[in-house]
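**Student:** Sequence first, then the predicted structure:
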Amino acid sequence: MKHPTFYFLLFTLLLASCAPAPTPTGPQTITVMTHDSFAISEDVIKTFEAENNAKVSFIQSGDAGSMLNQATLTKDAPIADVIFGVDNTFLSRALEADIFEAYQSPELTNIADEFKLDPSNRALPVDYGDVCINYDKAYFTENNLAVPQSFEDLAKPEYKDLLVMENPATSSPGLAFLLATRAHFGDGYLDYWKSLKDNGVVVVDGWETAYYTNFSASSGKGPQPMVVSYASSPAAEVFFASPAPSESPTASIVASGMCFRQIEFVGILKNGQNQTLAKKFVDFMLSQKFQEDMPLNMFVYPVNKNAQLPEVFTNFAQIAESPASLSYSEIASNRDAWIEAWTAAMK
């Protein structure tokens, strides 16, 4: 005679076999806050989504300064899980605001120490590029005008009204340019800026407006033949042209001290809804696949030492051999005061 326990177990197994199969879990959602210049190939994002059963949503939030302000104001109830685009000019402000969750990604082993500015790994480096003045070659040729080779040249009468730049208070390239002048002139930097103001320098809120509306070599055919942009921008001019020209219509002024090396970071936002997936997305951004896709989307250099550059980038993008240098600690201690003084001087 079989024990009653046997019939109980048999009954349980029969019930289990009749139960409906569990419903597959839908994709998790991760939200990434970025600046307006962020771009990456759709198939690269789809790779991450497929590998992690995820859906990635992006929130573009203005220039780097505006994005950081928004992240700081919403840090107790963040609107995203990850933030990308805080650079070394704004990094100390982000760290002081305590918006990041520390994370030591395994991909950091493939990144040189020179890019790792936060030893606590709250902000992890993703890319770098040199902020420089770009110029419209045709304008200078047609007007038989020499290309300026120093900050001092820019204040000369022959370059009056020819330069557009971004506001350092709201734009990371604008702040990078301000820092380059501070490194060059020291305490006399405000006197220099007053001379630029007298010489008609045009200030706009962000890079998109400066490059695509004011710059004469861009699609907007604006009034200024010089713009504060990146040393990689000439490669973008070739890449997006149809047909592709044999040389770029623009070039960068990479004279000693006239460029500032900008490093951009990614961080996991504290109190985010999906920190496990956020860590995976940070790993993905630092991986070779993502890093190799960046140059022809954002025209920046990858920090992953294994990432290969595309040919158009190596042929037309420029690198400053002697960019301006200010220590991270000096920027952290003085950035806000320098911006306030600049703002007052430029009124």
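**Tutor:** Perfect, I can see it now. Numbers count the residues shown, from 1 in each chain.

**Student:** rest of the way, CA atoms for contacts and neighbours
**Tutor:** Fine.

**Student:** For Pro223, see how far away Ser233 is.
**Tutor:** Counting by C-alpha to C-alpha, to the nearest Å, the separation of Ser233 from Pro223 is 18 Å.

**Student:** Compare the two and say which is more crowded by neighbours.
**Tutor:** Using other C-alpha atoms under 10 Å, the more surrounded residue of Ser233 and Pro223 is Ser233, with 26 against 15.

**Student:** Pull the contacting residues for the more buried one.
**Tutor:** For Ser233, the set of contacting residues under the criterion of C-alpha atoms under 8 Å, 6 or more residues apart in numbering consists of 134, 250-251, 299, 317.

**Student:** likewise Arg335?
**Tutor:** Listed by C-alpha under 8 Å, 6+ apart, the contact partners of Arg335 are Thr89.

**Student:** Tell me the buried residues in the host helix or strand of it?
**Tutor:** Assigning secondary structure by DSSP states H and E places Arg335 in helix 328-345. Across helix 328-345, burial judged by 16 or more other C-alpha atoms under 10 Å covers 331-332, 335, 338-339, 342.

**Student:** what about versus this one:
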Amino acid sequence: MSRTVRTVVGLATVSVLASACSLSGGDSGGSSASSDQQTPTVTLVTHDSFAAPQDVLDAFQRQSGIKLKILKSGDAGALTNKLVLTKGSPIGDVAYGVDNTFASRALNEGVFQPYTSPEADRGPQRYSVDPQHRLSAVDLGDVCVNIDPAYFASKGLPEPKSYDDLADPKYKDLTVAESPATASPGLAFLLGTVAKYGEDGWKGYWQKLKDNGLKTVSGWEEAYTKDFSGSSGKGPRPIVVSYASSPAAEVGEDGKPRTKALLDTCFRQVEYAGVLTNSKQIPQAQKVVDFLLSQQFQTTVAANMYVYPARQGVELPAGWATAAPLPQAPATMPADKVQAGREKWIGEWRSLMGA
């Protein structure tokens, strides 16, 4: 799956991503001992959107005595698949980025081993999906419909506000979304419609979207940066499936966001970290999980990955309360229901959409 970065901030943090990737140097293989036998190297397997300030990563190395090697492995779906396929001989020691749409698969396959971090009671346990505590919540980011208000103002059209509005003929040919078969925001949007309309109604809703000119593309980057009129690409469509935090990356010179997330169309995504089963460096891997849940790391996730920290009491960047408020009532779905229905719903979606 092509997870692609959750928000347009990915383009602005290329240098940070590059420095994070090169923290320990070397190839992108599994866990290995450092040339200095006193300094173990722990491999963190993560998604392509991982970004963290180099000074924070360096501080962790100094404090823990652990070198951290970053191994990026696609989006949440691709990451989960790779972890499942290599669980007998893992490609790393700890993984971050498996989200709640794929967590049940990873847990059922025995990818992670139990570990309760001393940092977990600072908030991450609110999002627990496993009584064995094999996964700890690191961040959350709600997938929501985003709009370009300037487009609607210029056309004299009222702004859409709900799922139902997207199927209204006055918004024909105005919406672009990601495929749930190839992108995690597309899957989250599909799950949101299942939660909204039920297993008997979601296909009828998608048929209306199709009839109303919905365009589906393979990934977030194409949808947001090429088709969406409110992004730097200035595409032709003013409605896109993106994230509740995306408007924070579209703030104009006047300090106001140029785009808007429709908070009644959100589905909550939570990303987790855990120690990989069969890791040869369990104590060190546990310290990496502790680090990801720590105040030190959690204060970086909003500014660098445009997601909300799972830890309570972490201050968000200035302006987020206005530009990117956390949705108060997003749609959710139990992990076991996602596991039971995911592949069936994607298959039915493919048949319906001819994808």
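**Tutor:** Structure's in. What do you need? Here the structure is a predicted model, which means the values were calculated and not measured.

**Student:** picking up where we left off before, out of the buried residues of helix 328-345 of structure 1, give me the two with the largest separation.
**Tutor:** Looking at the buried residues of helix 328-345 of structure 1 by C-alpha to C-alpha, the two members farthest from one another are Ala332 and Trp342, with 16.3 Å of separation.

**Student:** Strands of structure 1, start to end?
**Tutor:** Read by DSSP state E, structure 1 holds these strands, from start to end of the chain: 28-34, 54-60, 82-87, 100-101, 124-136, 163-166, 202-204, 226-230, 250-253, 260-269, 301-302.

**Student:** got these as JSON lines, with distance to Phe290 of structure 1 and mean neighbour count columns?
**Tutor:** Output for the strands of structure 1, formatted as JSON lines (distance: least, C-alpha to C-alpha, whole Å; neighbours: other C-alpha atoms under 10 Å):
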{"stretch": "strand 28-34", "distance to Phe290 of structure 1": "15", "mean neighbour count": "20"}
{"stretch": "strand 54-60", "distance to Phe290 of structure 1": "14", "mean neighbour count": "16"}
{"stretch": "strand 82-87", "distance to Phe290 of structure 1": "13", "mean neighbour count": "26"}
{"stretch": "strand 100-101", "distance to Phe290 of structure 1": "22", "mean neighbour count": "20"}
{"stretch": "strand 124-136", "distance to Phe290 of structure 1": "10", "mean neighbour count": "26"}
{"stretch": "strand 163-166", "distance to Phe290 of structure 1": "28", "mean neighbour count": "27"}
{"stretch": "strand 202-204", "distance to Phe290 of structure 1": "31", "mean neighbour count": "18"}
{"stretch": "strand 226-230", "distance to Phe290 of structure 1": "21", "mean neighbour count": "27"}
{"stretch": "strand 250-253", "distance to Phe290 of structure 1": "26", "mean neighbour count": "24"}
{"stretch": "strand 260-269", "distance to Phe290 of structure 1": "13", "mean neighbour count": "25"}
{"stretch": "strand 301-302", "distance to Phe290 of structure 1": "9", "mean neighbour count": "25"}
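
**Student:** Relative to Ala180 of structure 1, which of those is closest?
**Tutor:** strand 260-269 (5.7 Å).
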